[in-house]
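>>> Kindly generate the corresponding structure for this input.
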Amino acid sequence: MPFEADRDVPALIVKFGDYPLHHGGVGAIRSLGRLGVPMYAITEDAYTPAACSRYLTRAFVWRTRGTEDAGHLVEGLLRIGRRIGRPTVLVPTDEEAAVLIAEHQDALAGPFLFPRVAPGLPRQLASKQGLYELCVEHGVPAPATSFPQTYEDVVAFAEQARFPVVAKNREAFVRRSRPAVNGTTRITTREGLLTLARDWGERPGVVLQEYLPREQAEDWIVHAYFAQDATPQALFTGVKVRSWPPHAGMTAHAYVVDNPELADLAERFVKQIGFTGIVDLDLRYDRRDGQYKLLDFNPRMGAQFRLFESESGVDVVRALHLDLTGRPVPAGEQRSGHRFVVENIDLPALLAYRRSGYTTPHAPARATGTELAWLAADDPLPFVTMLARFVRPGVKHLYQLWRTHRRGSATSARG
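The predicted structure follows:
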């Protein structure tokens, strides 16, 4: 490997909320841990896959919901920083953590290292409405979107909408409390929309978006790390083959595919808004008009980031650590054709996609290499722990996700 990380500067995986089976955190612990960087993580208990990694120096068991008072969370982070005892790079794995760090930079700047960013920008990017407004302002294609403020607004939208439409929660953070909809919900008729909307209360916390037909669309991802001047130190493009729930959930199977047009779009947008740090973007290519439409902008590390590594051995988490410790980030081409598989959700996703007949035209016929989310020969315990925690409750959860997805798609039948 043509670089060495600063082993005197540890890193802390910051996650809020209860989601112990998070392969992205495990991937970050392994990525930096293999370079000799001391790794710490916030975990729900002492027996999560992340807590069992051989590359973890210490797990800080701290149960949170992600809805606690910001002052409480900041004080908890500072307490952890005092226990580590030296400047530590923060690696947020969810929007709650990314937003908290950005909005409390001055309080956290002593014991922690992180990219400086406009304090309100991560919250705006995590919001569906905030992101859409930035896309409109900077001329970035996005699905046509409406933001109803009342039930009457939903009725007015339904009168002129072209169905099917998609409903999403307006703010990312509501997933920790009482979301109006469970993830991305496809609604096929006016009656189905109005039936759902009656449960949304006086102020619907949703956005209503045009539906991009699966048969006419492709799902793409961009992962990158941008330095303080919004210059990309590492930028990668890939295509989703499968997700769970189908077409609307977490990446289950993806490939690295070179896409200069997409890379240029992402770089220009990030420079325009002035973001600094790791980004995880979801875009859908609409074959009907030939545009890449931005669906999600995650201002933090994405769970599937280990899909992407340059020929010089750099991924976005390594780029973050190198840059914040004053070391150059070596250039290198991405490993085109490499694939990423999330073992515990790719099998049900595979079965669902085969039944639908959906295929991804840009997926290579044969992978040049495979990165598994959980299983690693040099670090087997996270995989074993995942299996032990996943089998019974995990299968039940997958079934519930599938049922929720099916109910959302078939709303018109009950409308």
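>>> alpha carbons only for contacts and neighbour counts from here, please
Noted.
>>> residue closest to the middle of the chain?
Nearest to the geometric centre of the chain sits Gly302, at 4.0 Å (C-alpha atoms, centre = their mean).
>>> secondary structure class for that residue?
Under DSSP: H, G, I helix; E, B strand; the rest coil, Gly302 falls in the coil class.
>>> mind checking how far the spatially closest residue to Gly120 that is not a sequence neighbour is from Met386?
Distance criterion C-alpha to C-alpha, 6 or more residues apart in numbering; nearest residue to Gly120, sequence neighbours excluded, is Glu103 at 6.6 Å. Using C-alpha to C-alpha, to the nearest Å, Glu103 is found at 33 Å from Met386.
>>> If you count surrounding residues, which of those two has more?
Set Glu103 next to Met386 and count neighbours by other C-alpha atoms under 10 Å: Met386 wins out with 23 against 18.
>>> That one sits in which helix or strand?
According to DSSP states H and E, Met386 maps onto helix 381-409.
>>> Could you pull out the buried residues of that helix?
Buried positions in helix 381-409, judged by neighbour count with 16 or more other C-alpha atoms under 10 Å: 381-383, 385-387, 389-390, 394, 398, 401-402, 404-405, 407-409.
>>> Quick check: Gly254 is in a strand.
Gly isn't right for residue 254; it's Ala. Yes. Using three-state DSSP, the secondary structure at Ala254 is a strand.
>>> What about the residue lying closest to Asp219 once chain neighbours are set aside, how many residues nearby?
Once flanking residues are discounted, Asp219 sits nearest to Arg284: 4.6 Å by C-alpha to C-alpha, 6+ apart. By the criterion of other C-alpha under 10 Å, Arg284 has 24 neighbours.
>>> So the closest residue to Thr360 other than its chain neighbours: helix, strand or coil?
In space, and not counting its chain neighbours, Thr360 is closest to Val241: 5.8 Å by C-alpha to C-alpha, 6+ apart. Here Val241 is recorded as strand under three-state DSSP.
>>> Would you mind measuring from Val241 to Asp379?
Taken as C-alpha to C-alpha, the span from Val241 to Asp379 is 26 Å.
>>> the more surrounded of these two?
Applying other C-alpha under 10 Å to Val241 and Asp379 shows that Val241 carries more neighbours, namely 27 against 16.
>>> Second input sequence below; structure requested for side-by-side comparison:
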Amino acid sequence: MMGKAAFLPVILGSDDNAYGMARAFHEQYGITSIVVTKGHILPTMHSKIVEKKIYDRLDEPEIFVQSMLDLHKELKNRADKLLVIASNENYAELAIRSRAVLEPHYELPFISESLMDEVVYKERFYEMCEEHGLDYPDTVVFKKGMDATMDLPFDFPVVVKPSDSMTYFNAQFEGKKKAYVLHDKASFTEAITNIYSSSYTDSLIIQDYIPGNDTVMRVLNAYVDQHGKVRMMCLGRVVLEDYTPILIGNYVGIIGEENQEIYAKYKHFLEAIGFRGYANIDLKYDRRDGKYKIFELNIRQGRSSYFVTTNGYNMAKYLVEDYVNNSDLPIEYGTNSRLWHGVPKDLLIKYTMDEELKAQVIDRFEKGETAQTLYYPADLGFIRKFKLNSFYKDYYARFEKYFKLKD
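Next up, the predicted model:
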């Protein structure tokens, strides 16, 4: 009989993010992760590096808690510590709100419930940015009942997004988007009317649109230990975004980039607000004033965070060093420039909108300094490889249909 392991990763969700974390654990420790999910989706199917636990209606709070308690009974004799990782905001929220019940059984590397309520509620989040001197786009808070034909303090185009993304997630209405880029008053009025015709009643965030295409976006990932100290920061420059309507805003190409000024600013911010665990920050460079402006702070690693592991900073390592080994390691700042991609090579090259960046992308492919989350050489059985190839082949038609050149 095998001995008890020091730890087991318990990953909530089964998407690209979940697989990327399972791959990081397998690469670093040769360990199989437990994936807790509602059902089977491609990223974690036909995989030898995950052990799936399926629970129907897992995203309902009471079902979630009971499922996690049942799982603990099953796993408690297999490992000394069970490390919980969330692959999306919803699972992070469920874990945080259930902390009192789950903490005796699991390690929960997440922020407090009170801080979560401030961070995910964008209206309050931008107040925090103001307090800590972070640059963010010019913003107006729009409340239900206000005049949708009102004059704004900045010109079109504007961005419209929900202040409370969690309640917005459950709202259903025609033409729903994660966020809107609107070019005139008529489309602005129509979008607001449509949103408030649904169950969503909270504030909307109206922002000045920062000019520039995908390649002026930056994504910053960090890990903050249980004592509130930042242990890792890794910045990436976005090469290309997904143009599939339901996936708009997700990145499909990122190249590592060093920026010590950004590292210093956001290290101070995360430590000052009492952050814990994985952070994922979206920034956009504004050529009008030369500043990097924050859009949001996600309370878990991002869907494309395998770019961090690709660049040599294994995402699993920091969590294990913190919660299992209780190490006091020096902070690591990302300085490498390897390429992570989520679409086929030729598509990425074809659709990259910055010629200088395109040359870098080609160079990384030529040097072999690239990785794609789901194509893990140690986990590519025939069926898995076939299904992945079929899925990614579909991207050719998607880009042909949906790609739009941006400013």
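>>> Got a TM-score for the pair?
Aligned and superposed, the two chains score 0.83 in TM-score terms (TM-score structural alignment, normalised by the length of the second structure); 385 aligned residues with a C-alpha RMSD of 3.3 Å.
>>> Which parts of the stretch 1-150 of the first structure are strands?
For the stretch 1-150 of the first structure, the strands defined by DSSP state E, counting those that start in this stretch cover 11-14, 39-43, 56-61, 88-92, 112-113, 145-146.
>>> Kindly reformat the ones you listed as JSON lines containing distance to Ala230 of the first structure.
JSON lines is the format used below for these (distance: least, C-alpha to C-alpha, whole Å):
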{"stretch": "strand 11-14", "distance to Ala230 of the first structure": "22"}
{"stretch": "strand 39-43", "distance to Ala230 of the first structure": "27"}
{"stretch": "strand 56-61", "distance to Ala230 of the first structure": "31"}
{"stretch": "strand 88-92", "distance to Ala230 of the first structure": "18"}
{"stretch": "strand 112-113", "distance to Ala230 of the first structure": "17"}
{"stretch": "strand 145-146", "distance to Ala230 of the first structure": "28"}
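>>> related to what we said a few turns ago, now do the same contact list for the residue nearest to the centre of the first structure.
Neighbouring residues of Gly302 of the first structure by C-alpha atoms under 8 Å, 6 or more residues apart in numbering: 24, 93, 223, 279-280.
>>> Counting neighbours, which of those end up buried?
The neighbour count (16+ other C-alpha under 10 Å) marks 24, 93, 223, 279-280 as buried among those.
>>> Which secondary structure state is assigned to His321 of the first structure?
Strictly by three-state DSSP, His321 of the first structure counts as helix.
>>> Excluding chain neighbours, give the residue nearest to it in space.
His321 of the first structure sits nearest to Val89 (C-alpha to C-alpha, 6+ apart), 6.7 Å away.
>>> What is the aligned counterpart of the one you found in the second structure?
The alignment partner of Val89 of the first structure in the second structure, by TM-score structural alignment, is Leu83.
>>> Show me where the first structure has its helices.
Along the first structure, the stretches classed as helices by DSSP state H are 23-33, 70-84, 95-103, 105-108, 121-126, 128-138, 151-160, 190-197, 260-273, 316-324, 343-356, 381-409, 411-414.
>>> what's the distance between the fourth one and the middle of its chain?
A distance of 24 Å separates the centroid of the chain from that of helix 105-108 of the first structure, by C-alpha atoms, centre = their mean, to the nearest Å.
>>> cool, and the first one?
Counting by C-alpha atoms, centre = their mean, helix 23-33 of the first structure is centred 15 Å from the centre of its parent chain.
>>> other SSEs contacting that helix?
Judged by 3 or more C-alpha pairs under 8 Å, 6 or more residues apart in numbering; DSSP states H and E, helix 23-33 of the first structure is in contact with strand 11-14, strand 39-43, helix 316-324.
>>> export the ones you listed to a markdown table and tack on mean neighbour count and distance to Gly249 of the first structure?
Shown next, in a markdown table, are those (neighbours: other C-alpha atoms under 10 Å; distance: least, C-alpha to C-alpha, whole Å):
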| stretch | mean neighbour count | distance to Gly249 of the first structure |
| --- | --- | --- |
| strand 11-14 | 24 | 22 |
| strand 39-43 | 25 | 23 |
| helix 316-324 | 24 | 22 |
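>>> Including distance to Ala217 of the first structure, could the ones you listed go into a markdown table?
Formatted as a markdown table, these follow (distance: least, C-alpha to C-alpha, whole Å):
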| stretch | distance to Ala217 of the first structure |
| --- | --- |
| strand 11-14 | 34 |
| strand 39-43 | 37 |
| helix 316-324 | 27 |
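>>> can you pull out the strands in the stretch 151-300 of the second structure?
Going by DSSP E, counting those that start in this stretch, the stretch 151-300 of the second structure shows strands at 158-162, 180-182, 204-208, 217-224, 230-241, 251-256, 277-286, 291-298.
>>> hang on, the earlier thing: quick check: the residue nearest to His321 of the first structure vs Glu309 of the first structure, distance?
20 Å.
>>> my read: the residue nearest to His321 of the first structure touches Asp323, true?
No. Judged on C-alpha atoms under 8 Å, Val89 of the first structure makes no contact with Asp323 at a distance of 10.4 Å.
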